[in-house]
Every structure is written in structure tokens, then in C-alpha cells.
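Visitor: below are the sequence and a predicted model; questions follow.
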Amino acid sequence: MDERSAVLGLDIGTGSTKAVLTDARGGILATSVRHHSMSMPHSAWAEMDAESDWWGDAVVCLRELAAAAADLGRTIAAVCVSGLGPAVVAESPGGAVRSPAILYGVDTRSGEQIDQLNRELGRPEILGRGGTELSSQAAGAKLLWLAQHGALQPGDRFFSSHTFVTWRLTGAYYLDHQTASQFDPFYDMAAGRWAEDWAGHYLPGRELPPLRWPGEIVGAVTAAAAAQTGLGAGTPVLAGTIDAWAEAYSVGTTSPGDAMLMYGSTVLMISALEGFRSHPGLWATTGLTPGSHTLAAGMSTSGSLMSWIRDLCSGQSYESLIEQARAVPPGADGLLMLPYFAGERAPVSDPKARGVIAGLTLGHGPGHLFRAGYESIAFGVRQILDLLRAADAAPTRVVAVGGGTQGGLGLQVVSDVCGIEQHVPRTVIGASYGDALLAAQAAGLADPSAGWCDIARTITPDPEHRAAYDELYPNYSRLYAATRSIVHDLADFGDARGT
């Protein structure tokens, strides 16, 4: 190992930008974090400022780690950037950002564009070509929204979060295949390229970025970017990808049968496949290498829901609420919750879905509500697993990552509800660690066939809890259908009054 070399991974997340400096074995030399938040100016919108939240925070983190490398006598051999997504922002030929960046499926503003695309292209044709039914996760529909609202004009270029930062670092315009495969319906999964006929029809005059694979070198740090970031001019910069797929790479869930279950502000499951397949309700995407494929699904709330419950129980800490929830039996004494507090992406695709709390009595307290929140998330994960089984893609090994792995009770409830083991890595840094691994491999410092993941513990299901959850699961599954028309009316009522 070259003791003088280091690699840098940077990830732009929903709540923060995180960067890590590692050696060739994955040893952590330094980290940097810059916190930010998304803006929700309307009930269906979720935005970020690409200049300040993406590039501005990246500059701060990169400068800190470039200084740390210099203090350690290390040379940064390569940089890789990942980010939240699929997200979209457009830039004019003169370099002006047209509007705030639209985020992934938590932004549900493109419903009219989805209806238009389904009507004009056909749902079966979209599913057959792109592998995924259109939902609020579809970045292609968000591009159409931008175009129809004057924020993506002919001659403009468009970016996701990580490619925007890479563009500022290198001047290289690209989109990685993995991210592009979530720009439905404008990526052809069978052909492995842009669906240029559909994109040309709906986005005439807009320049489609050339496609690259994650881990490929796309450019080098320019002199101007070096002056801003402290990185050495000429440092190789790699194509990154969407943060969840970078994190999946960091924990080694790349072989068929592997799945990553990520617990953050939302829940996301990515299951690696032997070959391409699709299923309604799941997102078919490419993997990180040519010929690789995944099926994925993401809920719209997880950690954000538990934070809401904590805030509702004002004055109580997470630790106190977790202990109260531990004392509550499985099933929360008849309390059942739907976690659709921000609409839902999967297992139901419904931006107008809303949270439901059923079975409340005067005997229920904060511990019941907190446990019911965990159980609602777990039931949603179980529904996603049912969809994967229906697609003949049930995972045989599940690795759990994200901030939600630290609490203990939430993980145990998911294992109990779903009947699965979850393996938790010793190092749970996140997507930036996967970026660093890609950078080390591209720089020739790490074996391309080896990873850095070391499993620290395994969560196993408690068989004594299975019967209660099996009894409740059908009621959970029926609750959405039973309340759908009511919550849609309530969503319209609230939207009409600006809530």
C-alpha cells in the first residue's frame, strides 16, 4: 500500500454533505460534515439550492479534507462524488442555475406530467422500455415539469446533485447510467442508453448528458476549482452515482441475492439481481457496472416520522421514548399506523396518501405511539419484500445501514415483523465511504474485487413476536385501501387551504 496516498469520497445528502478521507485499506483519516436542509415551499414540493447546499457545502468539506491530507503528508489520488437522487436542476449556457433543484420522490409536484406521459406513451410501453412505472420518483417527469415551467430551456444542461458538483470540479458534463436509469421514461433499460426518441420529443433542444459508468474517470480538478477547494489541480475525479447505490457498494451488496436496507429520513431497499427484471411497484435500475441490475423501492418516511413523533411528545428524548416503546407489547395494544405522512413512493405509489393512526384509546401513551411508528415502517418493509418475492427477486442476505441502525429497537421490530436477519456493518459512514472505495479502486490502490465491509452484529427475529405481527399484517395491508378515498379528500382540502 502506498502510505502517502489517500482518496476522498463526498456525498450530498438530504440533511448534510459528508466527506471522508481514507487510506487504501479503508482506514478513516479524516471526515467533514456540513449540515443543510431541504425547503418545502408548497405541500408537494421539496427543493434545495444547488449553489449553496450542493456546491457551497461541497467546497467547505473538500477544503477541510484537502487541508487534513496536507497535514498528514498525504496526496489525494482520486475523488468521487455521490448524492441524493434522482434530483434535477438546470443550468443555462451562461452558467446560471435556472431554479431551485427538485428532489427525488419526496417531491410530488410532477403528477400532471406523469399523467401526460402515461396517456401519450402508454403505461405498458413505459414499463416495458424503462422497467419502472412512473411515480414521484421518476426524474424524467420532473424534467418535463421544469421544461413546461420555463426552468429547462433549449440549450440548457441538466444535472443531478453529484453531477452538478462534478461539473463544477471538472467541467465534465455527464450522467452515470445508474442515475440515468431513474430518469424514467427517458432511459431505455434494454438498450442501456437514452431513449432519444422520447427525450427528443418531450425535451427538444435540451442537451442529454453523455452516459458513463460509476467508477470511470470523467475528468480532473480544474485550476479554478482547485483554488476554491484546495484540491490539487489535475486530481482525477470519478463518475459517482445516487447515494443509496454508493452506500450499497460500500457494504458489498452487489451479488445476486444481496440487499441493502437503508434507514435514514426515509427507508430504501436495493436488491441486486442476476439479470434485468421489472415489477409494478418496484424500481428497475442498472447497477454500478455494465450488465448489472437492481430492483429497489423506497418509502417516503422513516426517521422523519420518528422525529415527528418525538417532537409531538415534547420534552421527551429519543432514549426515553425508546424505553417506553420497549415496554409496550408487539402490536402496541391495538394501535396501528400508516406511515404515509409525506405521501408514499412504495409499496404504494400515491403522493396524496396521508398518515393514519387507527385504534387510539385513552389508554395509549407516547410509548404506544412510538412503537406503532416503528411497526408501521416495518410493515411497509414487509410489503416491499412481498413485492420482491412476487418478482422472483427475494433477497437471501440483508445488510442494514444508515442512522436508523443505531437505535436498536427499530431494527429489531423490522426483523420481527419481516422474519429476516439483518447484518450491520462495523463502519457505517454512508455513501461517501462507497465513493472512497470506488476512488481507491480506480486509482489502483485497492483490489477491484474486494471491499471494505466488516459485519459487526446480526439482528435475528424473535419468534415469540411473529404470531402477533402475522395477525396484524392483513389489517395493515387493508387499512390503506379502506381509508384511501377519505385521505385523498383530506389532502385536497388541505392543499386548497395551503397546508
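Guide: Received the coordinates, thanks. All values derive from a computational prediction rather than experimental measurement.

Visitor: drop to CA atoms for contacts and neighbour counts, all remaining ones
Guide: Noted.

Visitor: what does stretch 249-267 rub up against?
Guide: 244, 248, 268-274, 298-305, 393-405, 425, 430-431, 433-435, 437, 451-453 (C-alpha atoms under 8 Å, 6 or more residues apart in numbering).

Visitor: hold the first one in mind and look at this next one:
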Amino acid sequence: MFVGVDIGTSSSKGVLVRPDGTVVARSVRKHGVSTPQPGWVEHDAERVWWAEFEAIIRELLDAADGATLDALAVSGIGPCLLPADGAGKPLRPAILYGVDTRATAEIAELNREFGAEAVLTRGGSPLTTQAVGPKLRWLARNEPQVAARTAMLLMASSFLVHRLTGRYVLDHQSASQCVPIYDMRQRDWALDWAAAVAPGLKLPELAWPTEVVGRVSAAAASATGLPAGLPVTTGTIDAWAEAASVGVRAPGDAMIMYGTTMFLVQVLTEPRPHPGLWLTCGTWPGTYTSAAGMATSGAVTDWLRKLVGGDFTDLVTEAAEVPAGSRGLLALPYFAGERTPLFDPDARGIVAGLTLGHGRAELYRAVLEGIAYGVRHNLEAMTAAGGQARRLVAVGGGTKGGLWTQIVSDVTGLPQQLPADTVGACLGDALLAATAVGVDTAGWNPVIGVVEPDPERGALYAAYYRRYRELYESTANITHFLAAQQRAGHAAATDRYGWPDL
């Protein structure tokens, strides 16, 4: 059997899988994020990543009933920055991916230092809040004592791999998001730029997610119950493992992940940089991917659910009775800024067109539609970059219920394939573990349904989409002013009341 474990933004999941792809057991642990200041989003690696990994493994082993384990793979949110000492001990909470926007000043500084065009050409992606490089410089500037003790740059997957095997290694896909310290075309660290961004930091070895890089040590076996000597693969970032779980590996294949944030991954045959997207190395050796990510999706629907009351089942049922267009409402889902293709951390959420006649059903549908407009915006950017999606596969918790996926297909005009299992990245991890030891995974997780777009609703949504684009452009100055006021208000409150130590 094969074990896959993924550390997500709001939960950790694990699966135990037979060689034919049958999921034997599942385990889930819920958690949150820490937001000690506006724009900061963090995880405690020991209490969240490692403790939940241990708990999930022990639960899966109980279900294994003595069956032989053949390999293990892990994935996690990323790209992240977890500074660790020479023994792999975390020195502070992990700074998460693009939802953490603290390093905007460093982004501008590094663009001036290296040149924005040179960064895009060499690194494949623009410098944004998703990039690790600016966060490394932020650490050196704002927490110099931590930076001075940092001997390892770890992410969720590489932290677990190091804890399990002792290897300090990172997969090429994750490393390619460490802009500007990775050279996309050379598929190696850009050591000259790395020396300028994080002088003295030893960078991890590089490998592909399908490679076995170590075996479970005796100490890790004692801590987790895993058998000593179990092969462990390199690991990768969760969205790419999730794409693997649904067979997204051929050029033109694309995945749309409905989760806390919305994420899209499309396979390319060659590197095609675009200023509004992330270009990365792929999961499979020699491949590339174009990636897009919205700062929020499920996070906004959950915020609204808590605000108006009720559960998701009720809200989906009510929203399904509302006609397309939400009776004249238009929402910008930028509640935590926006990542691709805007790269605007100061964007903010807006609901336009509200009247006294609107209720929670219209609001909920408007939010779903607003996120769908964001998906279309990103897909158009991918097409502009020369990566036309020929097959779109939907995954994640947001695929349940049918309404959200139908809205996205109606807005984009594209059908979406639905796989048999949408458990997510942990299934992809098990697939990568099986691949690494030579198992044929061609029959894993077949497609069982297709969401077809409705042309009539699509024509209405096309008009709304144009206004969606206009609404952001016409309100950006206002939302940027409000974002500055929010930061100033937090600073004043911090000065007056203090802020708890992490």
C-alpha cells in the first residue's frame, strides 16, 4: 500500500491506497492560520504540520491492519518560508504563500535591484507575494536574529521529508517558486542572485517529486509508527499533487481546484513566462506548468456563511433558486487582496448593486459568480500566454453540490470533468509514491461526470464579466486608500494595546 499526506491551508489529510488506486482509509485534521498582523498569514510547523502528520499516520496505520507499506509521499501549502536551524528545528512560524503580503516593499526593492524583466525572463514569474525571495529579505531586515540562525529554507513538504529522513531536499516545482533565486531555464538555483537575497544561506538539494530521496529513519519510525526504511519521495506543493491525483500531466491538461483559495494549474511543453501568471517546473521531470491562484474563494463563502447564518447546504439550495446575475448584484471577491492576474495585495472585496430587496441567497450566489469571473480572468491570461486549456478537471471541496461548478462552466464556457475522488492532494501524493517505486497508476481516479456550460446563461454572464473587469479598474484607487487606512488603524491599535507574542 501507499501513503499520501497533505498539509493544507485549513486542514491536513491523509490516505492509504492500494496499487490499483483504491482508497482504503482516510484521515483528516482541521486547523486554522495565524494572522498576527494584517497581511501576515502563518502556520506553526510543529503544532500543525508535524503534530497533524503524526496523528494522521497513526490513524492510517490502524486501518492498514498489518498490510505492507511500499512508499510514502507528502505535499503541502507553498511556496512557504520556514526558517530552521541546522537540525531542522523551526526558528519562527512559517510564512505562508501568496496570501501573506508582508514583503511588498522587498518586492519593489528586488525589482529595482535585478530588473523586473530580467526576473521574469530568468525566473519565469514576476516578483509577487507568492515568491519566497522577497520574504527572505524581509526576514533579514525585520528579524535579523532569526535570519542569522537560519541554516535551512524549508517548506511544508520538505520539513516533513527532513524530519522523516534527515535529507535537506526540495523539489524543482517548489524551488521554481522561490523567485528570484531559481533559474527556470537552467533548472537550478541562481546562486549569484541567491547570494544577494540571502547571503550565507545553504540552499537545499534539488530533485523531482517522483524520486525517492530517502527512507524513514529509526527516530522517525519511533515517533510515527511508520516502518523504518520506508521509501519517501521528494514531495511537492499541494496544488501540483492534486493535479497529479486527477491525471493532469499532458500538455493542454488543466486543473481547477475549489478550496479555501482557487488555484489553476496547466501543463506546458516549454516555459512561457507571463507577467500575470506563475511559470513553474512541473511535477513530472522535464515538464513546465502555468499556474494561477486567487487569494480567496472558499474563504469568502465561509465568511459569508458565518455572517448570515445557516449551513452550506441551505445556502446552496437557496442560491440555486436565484437566477443568473443574482438579481443585479456583482461581487469582487478580493477580500484578501488578489493574486493572479492582478497581483494587487491592496485590492478589496466589493458587492455592487445592493438593495433592500436582496437577501442572503442573492449574496451567496453573487459571491460564487464573482469567483467564477476571477477564474475566467485567469484562464484568459493563460490563453494569452499561449497555453490554451484543452481539458479542464475540477477538484476540491467546492465541487460538491453542483452549483459552483455549473456557474464556473457557464461563465467560462468550458466543460469541466469530475473525477471519481476529489479527496485532493493526498491522493496525488500516494500516486506519486507509487510512481516512484515503479507502479503503473494509469487507472487511478477515473472521470465519472462532466459539467457542461449553458450558452444562454453564458451570454448573460459575458455582460456581467465585462462589468466585473470595469468595477475593479474604476474602484482600485478607493480600495487602495481603504487598505492603507486598515494598516494605519492596526498600527495605531498595536501601539496602544500591544500585540501578543507568537
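Guide: Structure's in. What do you need? On a predicted model such as this, the values are computed, not experimentally measured, just so you know.

Visitor: re the thing from before, so of the contacts of stretch 249-267 of the first structure, which ones are in helices?
Guide: Assignment to helices by DSSP state H places the following of the contacts of stretch 249-267 of the first structure there: 244, 248, 303-305, 431, 433-435, 437.

Visitor: hang on, the earlier thing: please narrow the contacts of stretch 249-267 of the first structure to those residing in strands.
Guide: Helix and strand membership here follows DSSP state E; of the contacts of stretch 249-267 of the first structure, those in strands are 268-273, 298, 397-401, 425.

Visitor: so which of those residues is the most crowded?
Guide: When neighbours are counted as other C-alpha atoms under 10 Å, the busiest of those turns out to be residue 271, with 29 neighbours.

Visitor: apart from its chain neighbours, what residue comes closest to the residue mapped onto it from the second structure?
Guide: Using TM-score structural alignment to pair residues, one finds that residue 271 of the first structure aligns to residue 266 in the second structure. Counting by C-alpha to C-alpha, 6 or more residues apart in numbering, residue 266 of the second structure lies nearest to residue 254, which is 4.1 Å off, once chain neighbours are set aside.

Visitor: helix, strand or coil for the equivalent of the one you found over in the first structure?
Guide: Under the alignment defined by TM-score structural alignment, residue 254 of the second structure is paired with residue 259 of the first structure. Classification of residue 259 of the first structure into helix, strand or coil gives strand, according to DSSP: H, G, I helix; E, B strand; the rest coil.

Visitor: how near is residue 259 of the first structure to residue 35 of the first structure?
Guide: Between residue 259 of the first structure and residue 35 of the first structure the computed distance is 28 Å (C-alpha to C-alpha, to the nearest Å).

Visitor: residue 78 of the first structure versus the counterpart of residue 34 of the second structure in the first structure, what's the distance?
Guide: Structural alignment (TM-score structural alignment) places residue 34 of the second structure against residue 39 in the first structure. With distances taken as C-alpha to C-alpha, residue 39 of the first structure is found 32 Å from residue 78 of the first structure.

Visitor: with residue 482 of the first structure instead?
Guide: Computed as C-alpha to C-alpha, the residue 482 of the first structure to residue 78 of the first structure distance reads 53 Å.

Visitor: nice, that's everything, thank you.
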